[in-house]
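Peer 1: After the sequence you'll find the predicted model.
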Amino acid sequence: MESLRQAKAALRERMRGVIRAITPERWAAASSEVCAHILEMPEYRDARVVMMYHPTSREINLRGVAEACERTGRTVCMPRVIWATMELQPARMVKWGEGLTEPRNGIREPLPEAALLPASQIDLVVVPGVSFDPRGGRLGRGAGFYDRFLSTTRARKIGVCLDEQIVDDVPMGEGDVRLDVVVTPMREFRRGG
């Protein structure tokens, strides 16, 4: 167990340097490309309820997907952290970037009064990460929020990142959840495909 923790910590540290070196312009261009790709995917076309995150300055910005959802009548929700139980709770978002808290740890989330949705209603979850591998392995920030949530839903799971964040093998433990698809500006990796 300790060696798994050490392997994850080492990969996080290596990726922090990679991520810090990427310019804001590169993040913006990559975000546009990833959003355009998601909008063409069957997982998106078949979804009525989409869960996504509000990005930090060093994550893929999903504004293009959120705005497409708004235009086409899809429901968008975002994760809200319940710190007492260390869980994510899907909360409905009415308009991209509105009704969000001030950043905590650099992360904005829906206000407490936002309507909650059960995980069973979500068709598609788009998640960030520090690093991914071609088999749907995902390395997050280390608290396990997304893994605990993803294990409770049957929704299709898409990870998004830059090509530089793809590694051959993400160290995975028993509680880690593999994603169905990982999308970068240049590639798409399907688990088992």
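Peer 2: Structure's in. What do you need?
Peer 1: C-alpha only now, for contacts and for neighbours.
Peer 2: Will do.
Peer 1: At which residues are the strands of this protein located?
Peer 2: Under the criterion DSSP state E, the chain contains strands at 49-51, 75-82, 87-93, 124-127, 131-132, 138-139, 156-160, 181-183, 188-190.
Peer 1: Provide a list of residues in contact with Leu150.
Peer 2: Residues near Leu150 by Cα atoms under 8 Å, 6 or more residues apart in numbering: 157, 177.
Peer 1: so how far is Gly159 from it?
Peer 2: Leu150 sits 12 Å away from Gly159, going by Cα to Cα, to the nearest Å.
Peer 1: Now the common contact residues for those two.
Peer 2: By Cα under 8 Å, 6+ apart, Leu150 and Gly159 have no common neighbours.
Peer 1: separation between Met86 and Ala9?
Peer 2: Met86 sits 20 Å away from Ala9, taking Cα to Cα as the criterion.
Peer 1: Quick check on the two: which one has the bigger neighbour count.
Peer 2: Neighbour totals were compared for Met86 and Ala9, and Ala9 leads with 16 against 13 (other Cα atoms under 10 Å).
Peer 1: Comparison target below:
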Amino acid sequence: MEKKNIRKKVIKQLNELDVEQKEKQAEVIIKTLFQTSEWSNAKTIAVTMSQDLELDTQVIIEKAWSENKVVVIPRAKKDRKMDFVVYTKDTPIEISSFGLREPIPDLLAISKSEIELIVVPGLAYCESGFRIGFGGGYYDRFLADYKGKTISLVLNEQKINSFKVDSFDIQIDFLITTEKIINTKK
């Protein structure tokens, strides 16, 4: 199945997912994230500001703050590139042309090398660690030369058997599901 069709199928499944079921899955997955050494060892964590369709990342952001970690959030740039900006309760946010909440353009970006863990969003994942995102390629471009750790949080409805991996697709280090943590680079 083509990525475009997989996206449509998974979006439909996520939209039809019972809110209570989604919250139960998210609770297990996020609790597991907080127990990983990748989380414990990271001082600076990158995470998106989730949309309704996605697993709610606000819990992750607040937990990071409570542990005195630096939280950084993405901001789309020209040419399908992105950077990350430190996010606090006082960070000015705007709605992007994609309908995403992002830091305003004039805030200073953090260096990629300072980010120790990125919680990478996506729509669909296979156990090999490859993901299908929302179609812009922003994360794959950013991750191409990223040296830190990557983790994706995977709801049951986002699991797929396989898809055609393109040369620009970047493998995620760890997938956290409701059942297990998958180390994709063993």
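Peer 2: Yep, it's here. Note that the structure is a prediction, hence the values are computed from the model and not measured.
Peer 1: Quantify their similarity with the TM-score.
Peer 2: Overlay of the two chains. TM-score (TM-score structural alignment, normalised by the length of structure 2): 0.91; 186 aligned residues with a Cα RMSD of 1.8 Å.
Peer 1: Tell me if I'm right that Gly129 of structure 2 and Thr184 touch.
Peer 2: Yes: the criterion here is Cα atoms under 8 Å, and Gly129 of structure 2 meets it with Thr184 at 5.4 Å.
Peer 1: who has more neighbours, the two?
Peer 2: Between Gly129 of structure 2 and Thr184, counted using other Cα under 10 Å, the more crowded position is Gly129 (18 against 15).
Peer 1: What lines up with the more buried one in structure 1?
Peer 2: Using TM-score structural alignment as the criterion, Gly129 of structure 2 maps onto Gly136 of structure 1.
Peer 1: quick one: the closest residue to that match other than its chain neighbours and Cys35 of structure 1, what's the gap?
Peer 2: Excluding its sequence neighbours, the residue lying closest to Gly136 of structure 1 (Cα to Cα, 6 or more residues apart in numbering) is Leu179, at 4.4 Å. In this view, Leu179 of structure 1 and Cys35 of structure 1 are 17 Å apart by Cα to Cα.
Peer 1: Settle it for me: which of these two has more neighbours?
Peer 2: Set Leu179 of structure 1 next to Cys35 and count neighbours by other Cα under 10 Å: Leu179 wins out with 25 against 22.
Peer 1: Give the aligned equivalent of the more buried one in structure 2.
Peer 2: Correspondence of Leu179 of structure 1 to structure 2, assessed by TM-score structural alignment: Ile172.
Peer 1: Now do the same contact list for that match.
Peer 2: So Ile172 of structure 2 contacts 120, 129-131, 150-152, 184 (Cα under 8 Å, 6+ apart).
Peer 1: Apply 7 Å and report the result again.
Peer 2: 129-130, 150-151 (Cα atoms under 7 Å, 6 or more residues apart in numbering).
Peer 1: What are the contacting residues of the longest helix along structure 1?
Peer 2: Scanning structure 1 for the helix with the most residues, using DSSP state H, yields helix 2-20. With Cα under 7 Å, 6+ apart as the test, helix 2-20 of structure 1 has contacts from 58, 130-131, 165, 171.
Peer 1: Swap in 8 Å and give it another go.
Peer 2: For helix 2-20 of structure 1, contacts defined as Cα under 8 Å, 6+ apart pick out 58, 130-131, 139, 141, 164-165, 170-173.
Peer 1: Repeat that for stretch 95-113 of structure 2.
Peer 2: 49, 51, 72-76, 83-87, 91-94, 146-148.
Peer 1: What of stretch 114-131 of structure 2?
Peer 2: With Cα under 8 Å, 6+ apart as the test, stretch 114-131 of structure 2 has contacts from 6-7, 10-11, 38-39, 42-48, 132-134, 139, 148-154, 158-163, 165, 169-175, 182, 184.
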